Structure formats: structure tokens, C-alpha cells
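1. I'll drop the sequence and a predicted model, then ask my questions.
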Amino acid sequence: MLTTRYVTGSPNWIDLGTPDLEGARAFYGGLFGWTFQSAGPEAGGYGMFQLNDKTVAGGMAVPPEQGGSAFTVYFQSPDADATAERVRTGGGTVEFDPMDVFDLGRMALLADPAGVAFGIWQPGTNKGLDVVDEPGALCWMELYTPDTGSALGFYRSVLGWEEYGVPIPGGDTYTTVNPAGTGPDDMFGGLVPLEADPVEAADGPYWLPYFEVTDTNATVARAEELGGTVRLAPIDLEDVGRIAKLADPYGARFAVIKSVAPQEK
């Protein structure tokens, strides 16, 4: 599960790049109850989405010519420069070289060998998201990739991840990942072969963030009311929860889940 006890390799930040920040603020405010707090004029329009005064994501306006609307997941690094170099030698791409963000931390934007974007965050005074794994906050993520074996090798070499296979109905195995030196209780995401999911295959590989909700059906209905798109209608996953896949009005893809509580399993 995700936790704010961040360690090397764990997801510690997520942000949204969107061509319409005001529209995104209205959408996610109506959907999750998020508010937006600007980081100030010196931050170039970047700001924080907050829930009950706790940061759950970052966000900024991105010109359409710089790419479509999307969430970017960041993983903790003790040395952003060294991690970026491992990305290069591992066959990935450094999209934006490591840079300091005031005294908050040091970050870089990268892509794995399949072209999937992600970021790294070397904490300074900002250790990461204030809240995860609660309603309205990030709780899981999935990498849709054409080759799960190659992806595992890449992220293992770059971020030190370990993997754990979880049996799923039908005799298949769902590959989960966790930070080095931890265990299955610290898994934070899964890897899915792109061709195994027709919903995702058409749009190519990427990291899909999941946000916890209290009622999947109600959240989906609200997303449609706010101008979002249902990419996958609500379905139940045994011993996991009820999920749905959505996109905001500007095309950013994400998923929601009402997780099965431990005592319900």
C-alpha cells in the first residue's frame, strides 16, 4: 500500500499537466473536493491540489503544443543526477535534466525505454504528498507496458524495485512492485501487459494513477456530470475493490477504486 513514509523508489508525488488549469480545478474540485493553492508567481503557475488543507497532487497549465493533458507520477530518489544517469544507461530518456526547485527538492522528468513518462523527486524541504491511500488521494498505480519483463528490469536498475506475483482468478499472476528491502505489504503498483487490456492498448503505454473513493458508481456518475469520460465502467475485482477508469474533460486518464477493507477480505 502507499504510505507517506517515503523511501527510495516509492511514489512520493503526482502532478497534472493540463491545457486548462481553471477547468481542471473545477472538475477535480467537483469530483474529489480538491482545492487549488498557487505556489506563487515565482513558480510559473504551478500549484498544489489540496484536500482538507493537505496536498494530494500538484498541477500546472501546459500549452497544447507541449503534449496532451496527463498525470505524471514521481518516485523518490536520494540522488536525482545519479538516477537520471541510470535512466540513460538503461535505455530510457531524460526529458528534462535534474533541476533544483527552490529549496523544496530536486527533480527530473524521464521516460522509460517504452516511452512512458515519469519523474523523480529528491526531497528537500518538501518530502512529498501529505496524504495518500485515503478517499480523494492517490492509492495505487499501474504501468501499462508492451513488455513487463523489460520494464521490471529497467525500473529495478533505476529505482531498485522488487516484484511480487499475486495470483488472480483464472490462473494468471498480477505482478506488483515495492521498494527495495520492503515486502508485499509495501507494494504500491502493478505492471500489466498492454495487449491484455483493450481499453489501454489503443492509447499506448503509460502510468495510470488510482484514487481512492467512497463510492465508485457515484464518482463515475459525478465525473460524467462534470464533463469527464468513462473509459471503463465500474467493475468488481475479487478481494480488491470496485474500480472504474475515467478521463477528465481534457483527456488526462486516471482510475478510481473503492477498496475492499482488510476486515472484509
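-> Here it is on my side, so go on. Note that the coordinates shown come from a computational prediction; the quantities given were computed from them, not determined experimentally.
2. can we go C-alpha only for contacts and neighbour counts from here?
-> Fine.
3. L237 reaches A244, doesn't it?
-> No - judged on CA atoms under 8 Å, L237 makes no contact with A244 at a distance of 10.5 Å.
4. Give me the more crowded residue out of those two.
-> A244 (21 against 14; other CA atoms under 10 Å).
5. And for that one, nearest residue in space, chain neighbours not counted?
-> Counting by CA to CA, 6 or more residues apart in numbering, A244 lies nearest to P234, which is 4.5 Å off, once chain neighbours are set aside.
6. OK, contacts around the one you found?
-> 216-217, 220, 242-245 (CA atoms under 8 Å, 6 or more residues apart in numbering).
7. give me the element it is part of.
-> Taking DSSP states H and E as the criterion, P234 maps to strand 229-237.
8. got the buried residues for that strand?
-> Neighbour counts over strand 229-237 (16 or more other CA atoms under 10 Å) mark 229-230, 234 as buried.
9. could you dump these to TSV with distance to A252?
-> As requested, those are exported to TSV (distance: CA to CA, whole Å):
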residue	distance to A252
T229	10
V230	12
P234	18
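10. Of those residues, which is the nearest to E212?
-> Taking CA to CA as the measure, E212 sits nearest to P234 out of the buried residues of strand 229-237, at 13.5 Å.
11. Pull up the distance across stretch 199-217, start to finish.
-> End-to-end distance of stretch 199-217 (CA to CA, to the nearest Å): 19 Å.
12. Buried residues in that stretch, which are they?
-> Neighbour count says stretch 199-217 has 200, 205-213, 216-217 buried, by 16+ other CA under 10 Å.
13. Check it against this one:
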Amino acid sequence: MSNHHKINYVELPAQNIAATKAFFTKAFGWSFQDYGPEYCAIQDAGLDGGFYHADLKASQAEGSALVVLYSDHLEDSLKAVQEAGGTIIKDIFSFPGGRRFHFIEPSGNEFAIWGE
């Protein structure tokens, strides 16, 4: 299968790269490759990407794209987010095709996790 014109990489702002890395490592087991003090590449997350230092944040309400993760065990993922320091902004709700919740990570970016 060709990767031509496929989504290949996603970059997100991070007000505090160290806190963002610690959150995703604890909550989901992601790892990171640092490229200087203002950029880190996301590894082991399913889609390649990175966080760059900025005083911005990705929020669906502000028109940003929403990054959505998949979970085999949605309630366990919600607990992992909370234990890692994330803030739940939309508790688990149903939608056509499954259930999901939204959270904010330490740098203020909004993510969602869904499950069937």
C-alpha cells in the first residue's frame, strides 16, 4: 500500500513539553525523542507526530482538529488519564458507533478517547 497523500505526521503545541511528555508516558506508555529543548517527537503512539514549544493550545472549541485515541477499555483509559494528571472535560458519552470522553493534558491540549 502506498503512503502517497496519506496523513503521516501531526504536530501539536505544548506550553510545557516536560509535563506533556510525563503525562503521556504515564497515561499511555508513549516515548519521545527530543530534538533540542523546544521539540520532541512522539513515539509508540500509532501515528507519528511531535510537540513543539508554544504558548498555544489545541482546543476543539477554538477550531482545532481533535486528536482521538482508541481504547479497548474506556473506563480504564479514563482512570489512567486522571491518575496521570489529565482533566476530564467531557465525561464518557455515547455517540453513533461507540462511546468517548474528552480530556485536557498538562499543556492545555484537548484530546479524546473512544471505544466500542
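-> Ah, there it is. Every value quoted in this text rests on a predicted model; they were computed, and no experiment measured them.
14. Now do the nearest residue to G97 of the second structure once chain neighbours are set aside against W30 of the second structure, distance only.
-> For G97 of the second structure, ignoring the flanking residues on the chain, the nearest one in space by CA to CA, 6+ apart is E116 at 6.6 Å. To W30 of the second structure, E116 of the second structure is 22 Å away according to CA to CA.
15. and A19 of the second structure, that's in a helix?
-> Yes - looking at A19 of the second structure with DSSP: H, G, I helix; E, B strand; the rest coil, it is inside a helix.
16. so what's the closest residue to it other than its chain neighbours up against?
-> What sits nearest to A19 of the second structure in space, not counting adjacent residues and going by CA to CA, 6+ apart, is P106, at 6.1 Å. Residues near P106 of the second structure by CA under 8 Å, 6+ apart: 16, 19-20, 23, 85-86.
17. mind redoing it with 7 Å?
-> Going by CA atoms under 7 Å, 6 or more residues apart in numbering, P106 of the second structure touches 19-20, 86.
18. Alignment lookup: it to the first structure.
-> Aligned against the first structure by TM-score structural alignment, P106 of the second structure finds its counterpart in P249.
19. returning to what we had before: quick one, which of the contacts of P106 of the second structure are buried?
-> 20, 86.
20. Quick check: nearest residue in space to S64 of the second structure, chain neighbours excluded?
-> In space, and not counting its chain neighbours, S64 of the second structure is closest to A58: 5.5 Å by CA to CA, 6+ apart.
21. Report how many residues lie close to the aligned residue in the first structure for the one you found.
-> The alignment partner of A58 of the second structure in the first structure, by TM-score structural alignment, is A70. For A70 of the first structure, the count of nearby residues is 23 (other CA under 10 Å).
22. dump the residue contacts of A70 of the first structure.
-> A70 of the first structure neighbours (CA under 7 Å, 6+ apart): 16-18, 252-253.
23. Now do the helix or strand following the strand holding P234 of the first structure: which elements does it pack against?
-> Scanning forward in sequence from strand 229-237 of the first structure by DSSP H and E, the next helix or strand is strand 241-247. Contact here means 3 or more CA pairs under 7 Å, 6 or more residues apart in numbering; DSSP states H and E; on that basis strand 241-247 of the first structure packs against helix 216-225, strand 229-237, strand 253-259.
24. Strand 241-247 of the first structure to helix 216-225, inter-axis angle?
-> Per axes from the mean of the first three to the mean of the last three CA atoms, to 10 degrees, the angle that strand 241-247 of the first structure makes with helix 216-225 is 10 degrees.
25. centre of the chain versus strand 241-247 of the first structure, how much separation?
-> Strand 241-247 of the first structure sits 14 Å away from the centroid of its parent chain (CA atoms, centre = their mean, to the nearest Å).
26. likewise stretch 34-45 of the second structure?
-> Centroid separation for stretch 34-45 of the second structure versus its chain: 14 Å, with CA atoms, centre = their mean.
27. so how far does that stretch reach from one end to the other?
-> Start-to-end, stretch 34-45 of the second structure (CA to CA) is 15 Å.
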